[in-house]
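S.K.: pasting the sequence and the predicted coordinates here, then a few questions.
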Amino acid sequence: MKKVTLLFCLSLFLLNLTPAFNGHWEGLVSKEQLTAKRQSRTKSASTPADTSTISSNQGMGEEKTMVVACDLTTYQSAIKLAPSDFPYTSGSGITVSATSNTGTLPNTAYPCGGNSFATSSTAWWLDDVNDLITLTFSAPVTSLSVVINGTNDGEIFTFNAATGTISLNNFCTASFATAGAGNQLECITSPGTFGTLVTLNNPAGSTVYTFTHNGASAGSRISLLDCYVAAPPPVVDPVNNVQACGGDMVPAIVFTGTTGATFNWTNNNTAIGLPASGNGNIATFTASSVTSQQVANIIVTPVLGSQTGSSVTFTITVKPKPTLTLGTPTNPSICGGANGNISFTTTNLPNGIYSLNFTGTGSPKNVLVSGNSFMLLGLGAGTYSNFSLSLNGCSATAAGPVTLVYPSFTWYQDLDGDG
């Protein structure tokens, strides 16, 4: 009988020494132990993530094949990155580095909505309003996913990006909901402790993302998954070369390509009448009245958020535009003859033979330009107008009209028959 009493008392003594399980952390941790654990951490926003714990990360030694976004059906096959795994290069070739001022915790899986959510074997511990995790990617990322767990009602995670706007999906809606501007995730179920996947979507893309916590409850674990996705670089469609004549209007040049992209352009020859740089479409402009052909290389570069795509190049060529000025006409010297002529002076018209079009009998006619002048020969009486000739697609015109007449004669009647 004494033996039984002794065992019963010993059992009561052991029960009184056992800390109460708080329903949040794996194992048995008292509130006093948790407080001491918080106070013992040293945090510095400028120090890298804790690398003192060697990660036995699931899949780190396997081939990296996750180069698409995770969802609730694929996340369990993704590599979970521990703080000591950074910098890390994914199967997509993008490298991510991390800095944090948080502590770390070993993982325990937590459920939500029929799924189990486990972080890396060692995970960041977000439990304070001053906690900050910063991820820096080698290329803009439009989608990334994290697993959080050990989360209680009222905990809020805030996700920010250096560029773009974040929205959240792929989380367990049974216990979590978005908050704030849509970039916050809040645990909304009590009692219980939960886990979830959450995907950050940022169509504009960013190279820098940050995670923070509202400090509620005892905090949560969080791990990045190797299923972050780079934004495809913006593109600009090819642009046809443009040719214009000096003094003419150059039609607007409209750029097409990635929706939402800005198209920045540069011009290496402002002599054509276009500024050295600009963004967006090139508005209609007047080509300079050049005396020699000018060729400008226009380089167009697409930009979307923090991403810059490959440039395309096209040319704008401005050619000298010839001019025609009417000179003195000479009437035919005999009736019915065709030895009348009209003189012209020109500019930007090299010496040579050209075809002159006009309204009137005999059009077109070849003319010989020499020293910026020529004669339109072989004309009979009549009205001539709308003179034009072309050089390299640029036309010179003179309106006229010019009227040529036959010579006039006085007719005398021989009344006395003497001839």
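M.R.: Everything's here; your move.
S.K.: rest of the way, CA atoms for contacts and neighbours
M.R.: Noted.
S.K.: how near is Thr136 to Asn202?
M.R.: Separation of Thr136 from Asn202 (CA to CA, to the nearest Å) stands at 15 Å.
S.K.: same check on Pro329?
M.R.: Distance of Pro329 to Asn202, given as CA to CA: 75 Å.
S.K.: these two - which one has more neighbours?
M.R.: Applying other CA atoms under 10 Å to Pro329 and Asn202 shows that Asn202 carries more neighbours, namely 21 against 16.
S.K.: looking at this, that one is in a strand?
M.R.: Yes: under DSSP: H, G, I helix; E, B strand; the rest coil, Asn202 falls within a strand.
S.K.: does it touch Asn160 like I think?
M.R.: No: the pair Asn202 / Asn160 is not scored as a contact, 9.9 Å apart, by CA atoms under 8 Å.
S.K.: Pro106: neighbour count?
M.R.: 17.
S.K.: nearest spatial neighbour of it, chain-adjacent residues omitted?
M.R.: Spatial nearest neighbour of Pro106, chain neighbours left out: Thr122 (4.5 Å); criterion: CA to CA, 6 or more residues apart in numbering.
S.K.: what's the answer for Ser206, then?
M.R.: Ser206 sits nearest to Pro140 (CA to CA, 6+ apart), 4.4 Å away.
S.K.: second one coming, line it up with the first:
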Amino acid sequence: MSATEPLFALTSALQAQGGVQRLGVAVSGGGDSLAALLLAVEALGAEHVAAVTVDHGLRAESASEARFVGETCARLGVAHQVLNWEGAEAEGNLQDAARRARLRLIGTWAAGRVDAVIVAHTLEDQAETLLMRLARGSGVDGLAAMAPAREHGGMLWLRPFLNTTREALREVLRARGQEWIEDPSNADTQFQRVRARQALVALEPLGITAQCLAQTAARMQHARAALEVQTQAALTAHVTEDRGTLLIDRAALTLPEEIRDRLFAHLLMALSHAAYRPRLAALQRLITEGGVLSGCVLSQEGAHLRLAREAQAVAGQVVPVGEIWDQRWTATGPDTGPETANAQIAAMGAEGLAQLSAQAKSGLHPHWRDTGLSEATLRATPAIWQNQRLIAAPFAFYPQKWQLFARPIPPIGKVMAISH
């Protein structure tokens, strides 16, 4: 696998998507992203390109760097916007928090504005990512590193330069007389990526080059795609949705371990909208023993297993009717009248079940125990509330002209962990 000329790499990536009319470019001011911007203008014309810069506020120079990008875009005739992240005081892994914020902010900016967003990760970035995943003991998915194209948050993200060297992008800039900014954090060895970059130099005498590692990542992507086909077949054969929960045939437990684990991880991420797959040991413990993981509960019910949300995980979530609850549920009810004023979607909880029990005792409707759902499962289901009073529970014999709709479980491959 030889490195690819930058402009050809970009145009090929766009053609592979059937042609992109409006392209967003994430531009930090560094050499890679500025080269991507210039190439995007050459490929599509400035009027079809929009640029975005996320100012994380992590360095004193970030504001001036954003201005530099804005000035460059103005000269090119490209629309540009700066998005500010105010999470610099976030606890825990700051770099991870910044990366997730960047995806969220750019995704929101891009929606309705562009058809796809390109991110200028290079062949060296891919090799560094693979080394970092090796250090974590990653399996096929981790060693597949970064995908050249993926959907996330309803947006298409493209990485057209994963087979293009960093130096080739710098040469694009030199040939066009374009300056760029060197981020001093790229030399800070407190970051694992910088240490991985240094390790690449040390590995070269063994023949372990960035290009070889990127080739391994590409082969792992093919392996992952094949595994995803088999996992999708297992999902179709063994999983059904029941009132927003998932019934899983016990036969799924006898699937090859890799397929089984992928299936359960996918279902957990789909229900919990977690950004990352659960750790393998915890996942396998859940599969064999049941219990709670990622805000979901796996329990045994006769010939099936049932995967549902954990009541505690959704207890504090309250949204007005018309908004999405738990990133998955919507509700419709009477068009007008006192039944809809100040109506909210919230978890059933113990209080909701108590109100239903009192209603059943008075003969208003059957008891919630006759739903076939356990108390723990029902407590986590959505219901309609008004001023602390339960006004509808469509899953417990009390619809009152209300309906609840859950977003279907997406196909395998549509729920993916955030990557660099």
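M.R.: Right, received. Where do you want to start? These figures come from a predicted structure and were not determined experimentally.
S.K.: quick one: TM-score?
M.R.: TM-score of the superposed chains, computed with TM-score structural alignment, normalised by the length of the first structure, equals 0.20; 148 aligned residues with a CA RMSD of 7.4 Å.
S.K.: quick one on the thing from earlier: distance of the residue nearest to Ser206 of the first structure from Thr308 of the first structure?
M.R.: Distance check for Pro140 of the first structure against Thr308 of the first structure: by CA to CA, it reads 10 Å.
S.K.: so Asp249 of the second structure makes contact with Val239?
M.R.: Yes: if you go by CA under 8 Å, Asp249 of the second structure and Val239 touch, sitting 6.5 Å apart.
S.K.: what packs against the longest helix along the second structure?
M.R.: The single longest helix within the second structure, with elements called by DSSP state H, is helix 210-238. Packing contacts for helix 210-238 of the second structure, counted by 3 or more CA pairs under 8 Å, 6 or more residues apart in numbering; DSSP states H and E, involve helix 123-135, helix 140-143, helix 257-272.
S.K.: what does the second one rub up against?
M.R.: Judged by CA atoms under 8 Å, 6 or more residues apart in numbering, the contacts made with helix 140-143 of the second structure from elsewhere in the structure are Leu130, Arg133, Leu134, Thr216, Ala217, Met220, Gln221, Ala223, Arg224.
S.K.: buried set for stretch 7-14 of the second structure?
M.R.: The neighbour-count criterion (16 or more other CA atoms under 10 Å) identifies Leu7, Ala9, Leu10, Thr11, Ala13, Leu14 as the buried residues of stretch 7-14 of the second structure.
S.K.: for the helix or strand harbouring the first one, packing partners?
M.R.: Think Leu7 of the second structure. Element membership for Leu7 of the second structure, per DSSP states H and E: helix 6-16. For helix 6-16 of the second structure, the packing partners by 3+ CA pairs under 8 Å, 6+ apart come out as helix 31-44, helix 166-175.
S.K.: what element comes up after it heading to the C-terminus?
M.R.: Next helix or strand after helix 6-16 of the second structure toward the C-terminus (DSSP H and E): strand 23-26.
S.K.: which residues touch the closest residue to Arg262 of the second structure other than its chain neighbours?
M.R.: Leaving aside its chain neighbours, Arg262 of the second structure sits nearest to Thr231 (6.7 Å; criterion: CA to CA, 6+ apart). By CA under 8 Å, 6+ apart, the contact set of Thr231 of the second structure is Ile259, Arg260, Arg262, Leu263, Ile412.
S.K.: would CSV of the helices and strands packed on helix 210-238 of the second structure with mean neighbour count and distance to Ile384 of the second structure be doable?
M.R.: Formatted as CSV, these follow (neighbours: other CA atoms under 10 Å; distance: least, CA to CA, whole Å):
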stretch, mean neighbour count, distance to Ile384 of the second structure
helix 123-135, 22, 44
helix 140-143, 21, 40
helix 257-272, 21, 20
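S.K.: possible to save those helices as TSV with distance to Leu94 of the second structure?
M.R.: TSV is the format used below for these (distance: least, CA to CA, whole Å):
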stretch	distance to Leu94 of the second structure
helix 123-135	17
helix 140-143	21
helix 257-272	23
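S.K.: quick one: closest of those to Leu173 of the second structure.
M.R.: For those, proximity to Leu173 of the second structure was assessed by CA to CA; helix 123-135 is nearest, at 17.3 Å.
S.K.: give me the angle between that closest one and helix 166-175.
M.R.: Interaxial angle, helix 123-135 of the second structure versus helix 166-175 (axes from the mean of the first three to the mean of the last three CA atoms, to 10 degrees): 150 degrees.
S.K.: who does helix 123-135 of the second structure touch, helix- and strand-wise?
M.R.: Secondary-structure packing of helix 123-135 of the second structure (3+ CA pairs under 8 Å, 6+ apart): helix 140-143, helix 192-203, helix 210-238.
S.K.: of the ones you listed, which approaches Arg166 of the second structure most closely?
M.R.: Of all those, helix 210-238 sits nearest to Arg166 of the second structure, with 10.8 Å by CA to CA.
S.K.: mind listing what's buried in that closest one?
M.R.: For helix 210-238 of the second structure, by 16+ other CA under 10 Å, it's 210-211, 213-218, 220-221, 224-225, 227-228, 230-232, 234-235, 238.
S.K.: sweet, I'm off.
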